[in-house]
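J.: Just the structure for this:
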Amino acid sequence: MSVWEKMTRKANIHQYLSEDVKFQKTLKARDLMALGIGAVIGTGIFILPGTVAATTSGPGIILSFLVAALVCATAAMCYAEFASSLPVAGSAYSYGNIVFGQFIGWVIGWALILEYMLAVAAVSVGFSAYFGAFLKGFGLHLPAAISGAFTPGQGTYVNLVAILVVWLITWMLSRGMKSSMRINDIMVVVKILIIVLFIIVGFFYVKPSNWSPFLPFGKIGIFNGAATVFFAYLGFDAVSSSAPEVKEPQKNLPIGIIGTLIIATILYMAVSVILTGMVPYTKLNVADPVSFALQLVHLNGVAGIISIGAMAGMFTMMVTMIYSSSRLVYAIGRDGLLPKFLGKINDKNHLPNHSLITVTIIISLMSGFFNISQLAELVNIGTLIAFSFVSIGILPLRKRKDISNDGFKVPLYPVLPVISLGLCLYLMTRLQVATWIASLIWFVIGVIIYMSYGIRHSNLQTSDK
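T.: Sure thing, here's the model as predicted:
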């Protein structure tokens, strides 16, 4: 078989299904929405509605979130059809292997590794900062030496809290999905209750005059704002990583993916309505606009509770992303494109603990010792690459006679998948040049790994399609 034939051979769906059957099916639609909401609703809900309103959209930020949700919905529906048709581990990586071939699958997987791990590392650093601020409220202070990245000149050597919270989540996930989801569900409920608390309390301080002018930046402000807040919705795709552990996946996976997007949109828009009603949009360009609005009306106690909600939001986001990245690395190891021990499932609790621990070590090093704030935007490009392939992948998926789907199907086929692809490509053009250069370096490294290791060790069985 030539190199080109190896790169373009398509994975056999039956091989994946037979290997992933080792997972325990414990997740229901409710758990999937908790995973999705845990990933999507993070600290962004306490920041973006204010800062984007002040600089880009004005009170029209409400419509910006709606437009961004509609854009995400096109990709979400494509993910839902894939998840319903192919309930296998690995999410977009496995979908790419099956409909496009091994090399495209690897490119998608390599992009998702970048997205998931960088996202967790960045958020764990944010969690550490919030935790430090929370302790200060009680008169406690963490030593500077263990409060930041390795920067001896500034007196910081390791971000210990960031490392510890990552390992705490890993310990939780290693004990099984049933108990992990119980804790995650509780944290998600706490987070939503705190958001609802802000909406209810803030409602009594709304001044309708603050919504005028509604579109101070013009109609273009709605769309510019939508391009900015689009990234607030990222994370719903991680739900599809759980496919082998889901009961009735054809029914529950689409509910989890689309349900996540609907609930997130309602919460984002509600917070935007209250926030811009409480405070003139021109005053909201601050790091913590929700807390700022509450302090402005002398509700300092509620503002303190919001910080707890922010930490809960970051915690659940990390749960979802660590979980998803471990399943992704498991899937790539299962196929032999990475060392095979990563594709092993523990016989005791039926979990891929090798990949989970490996992922955690890498994330710990990034969050504990490196300043990764400048690399955070790479999360966006990794996501959009996966979105693009999943969107256009619906076309070859529908042509496969060996893949049945009695569940969700994208409406307006083939127009909607093409529209989704176009929207993803457009958003990619809005990313900074530095982001493209850094991502190019990442993908060059990925190609070198694939050509030197993956292509020679792949154990993918070839589909006859």
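J.: going forward, measure contacts and count neighbours with C-alpha atoms only.
T.: OK.
J.: For the stretch 101-250 of the chain, which segments count as helices?
T.: 102-136, 160-174, 177-203, 219-229, 249-278 (DSSP state H, counting those that start in this stretch).
J.: Quick check: which of those helices is nearest to Ser18?
T.: Minimum separation from Ser18 across those (CA to CA) falls at helix 249-278, 15.5 Å.
J.: To check against the first, give me the structure of this:
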Amino acid sequence: MSTQHRVGLGQGTAIYVGAILGAGILALPALAARAAGPASLLAWLALLLFCVPVATSFAALGARYPDSGGVATFVSKAFGSRLSGAVGYWFYFALPAGAPATAYVGGQYAAHALGAGQRVTLAVAAGLLLAAFASNAVGLRMSARVQLVLVGLLAVLLLIAVLTALPHARTSNLTPFAPHGGAAVGQAASLLFFTFAGWEAVTHLSGEFRDPRKDLRRVTAATLVVIGVLYLGLAVTCVLVLGPELAESDAPLTLLLQRGIGSSASAITAVMAMLLTFGTMNSYLAGASRLGAALARDGVLPAPLAKGHRPGEVPRRSLALLFVLSGLVCAFALLTDTGLGKVMLAASACFIAVTVAGLVAGVRLLPRGSAVWWGAVVAAAVMSVVLAFSGWFLILPVLLGAAAVGGQWWSARLRERVRSAGSPKSGASRMVNACAPLPERAE
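T.: Predicted structure coming up:
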């Protein structure tokens, strides 16, 4: 058994929190208040409650099937390798679009807070992206410890923002509570939805825990508590302190900090934006790089990428491919002036499809009739509706799924031809070996 680093409870919670939190929290309280007024607090609470069945479903599946394949492994157990390959492609090949887009958002917030322009935005985004790749290239020991420090610092900064602003709270800011009617709460919830996504991203790290069956439950519970305190605390404080001003603001957290600590608000907002985006990328890269190695191990991606698929190892080849693909996406976006929104929506369609696939697999694999099974049923139904709203961006997961299934079919046909010809030294055999799964070494 590997004696290399395994994720502890604190580090695991930090990775989970990093995957859920994102730079959107800096602006979304204002957007939600603009849609529903103070009643937007109901949307925050409803989505936090919805997180419970999603999170517990993935925790239960990870405890039963701890593997770097994550959701792809769950789908393989439930429906077979063909579908699991498609799911793996959805997550792995969406990451090179999602990571640069996330880094750019962080750069935008930092530049805005500092009063800088596009050059600073791009420089900060590039720095964040490179730092996240470098952290994961060193190994999970480094990336998990960095994540623990960053999430701790982020939590402290958010608590400072809340606690220093609370003396300015006014209950009168709660009225009128629902100025745009009850339906507006649903609109606010749709805006806030993606601040609660990310549970599927860390399933690929389930095999990295010392005791997945116990640790995943504890980490999931701790993450739900941390997310609940930070999100609800920030949302309630924004509504009570800023009142009508909240809906008109583009940077509500900066306003909140200005009320509490004064002129240092912009610099702290810039730091928080960078921490939020780095934490998200760090968690997603840790999961995606291990997924790529697992897909190569299973013959879905070329075999050389499988190096590092075992718990405790560093999948540097898979990470290097993600780095190259991310660079190509950045170059394409800059050369074609592709809008950030389109890049993020395309990546989101793939990530939502992964979540739906994982939850549907949970319906098949988890004990029927149990509380966690019912949670998976409800969450799968809700997430399927959300996926349908991806519209034309569903073309990307369809194309990636077709590529995965086609690649597996082609590889299987090639292996069959080699076996039929009886010529293991042929050129066709060498082509097959490039895609075949690596043999397991004896420990």
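J.: And the helices of the stretch 101-250 of structure 1: which comes nearest Ser85 of structure 1?
T.: helix 249-278 (7.1 Å).
J.: In JSON lines: the helices of the stretch 101-250 of structure 1, plus mean neighbour count.
T.: Listed next are the helices of the stretch 101-250 of structure 1 as JSON lines, based on neighbours: other CA atoms under 10 Å:
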{"stretch": "helix 102-136", "mean neighbour count": "23"}
{"stretch": "helix 160-174", "mean neighbour count": "20"}
{"stretch": "helix 177-203", "mean neighbour count": "18"}
{"stretch": "helix 219-229", "mean neighbour count": "20"}
{"stretch": "helix 249-278", "mean neighbour count": "23"}
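J.: Include distance to Ile441 of structure 1 when you put these into TSV, please.
T.: As requested, the helices of the stretch 101-250 of structure 1 are arranged in TSV below (distance: least, CA to CA, whole Å):
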stretch	distance to Ile441 of structure 1
helix 102-136	12
helix 160-174	26
helix 177-203	35
helix 219-229	25
helix 249-278	31
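J.: mind checking which of these is nearest His354 of structure 1?
T.: Using CA to CA, the helices of the stretch 101-250 of structure 1 put helix 160-174 closest to His354 of structure 1, at 10.1 Å.
J.: re earlier: quick one, which of the helices of the stretch 101-250 of structure 1 gets closest to Val3 of structure 1.
T.: That would be helix 102-136 among these, by CA to CA, at 10.5 Å.
J.: So what does Leu345 of structure 2 match up with in structure 1?
T.: Matched across to structure 1, Leu345 of structure 2 falls on Glu377, judged by TM-score structural alignment.
J.: Give the full set of residues in contact with the closest residue to its match other than its chain neighbours.
T.: The spatially closest residue to Glu377 of structure 1, leaving aside those adjacent along the chain, is Thr435, at 6.6 Å (CA to CA, 6 or more residues apart in numbering). Thr435 of structure 1 makes contacts with 375, 377-378, 381, as judged by CA atoms under 8 Å, 6 or more residues apart in numbering.
J.: Please report the distance of Thr435 of structure 1 from Cys72 of structure 1.
T.: As judged by CA to CA, to the nearest Å, Thr435 of structure 1 and Cys72 of structure 1 stand 21 Å apart.
J.: need the strands for structure 1, in chain order.
T.: Counting by DSSP state E, no segments of structure 1 form strands.
J.: And for the match of Leu345 of structure 2, the neighbour number?
T.: Residues near Glu377 of structure 1, counting by other CA atoms under 10 Å, number 21.
J.: which one in structure 2 is aligned with Leu27 of structure 1?
T.: Leu27 of structure 1 maps onto Val7 in structure 2, by TM-score structural alignment.
J.: what's the answer for Gly58 of structure 1, then?
T.: Match for Gly58 of structure 1 (TM-score structural alignment): Gly37.
J.: related to what we said a few turns ago, can you put the contacts of Thr435 of structure 1 in CSV and add distance to Val52 of structure 1?
T.: What follows is the contacts of Thr435 of structure 1, written out as CSV (distance: CA to CA, whole Å):
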residue, distance to Val52 of structure 1
Leu375, 21
Glu377, 17
Leu378, 20
Ile381, 20
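J.: In helices only, show me those.
T.: 378, 381 (DSSP state H).
J.: Now which of the contacts of Thr435 of structure 1 would you call buried?
T.: 377-378, 381 (16 or more other CA atoms under 10 Å).
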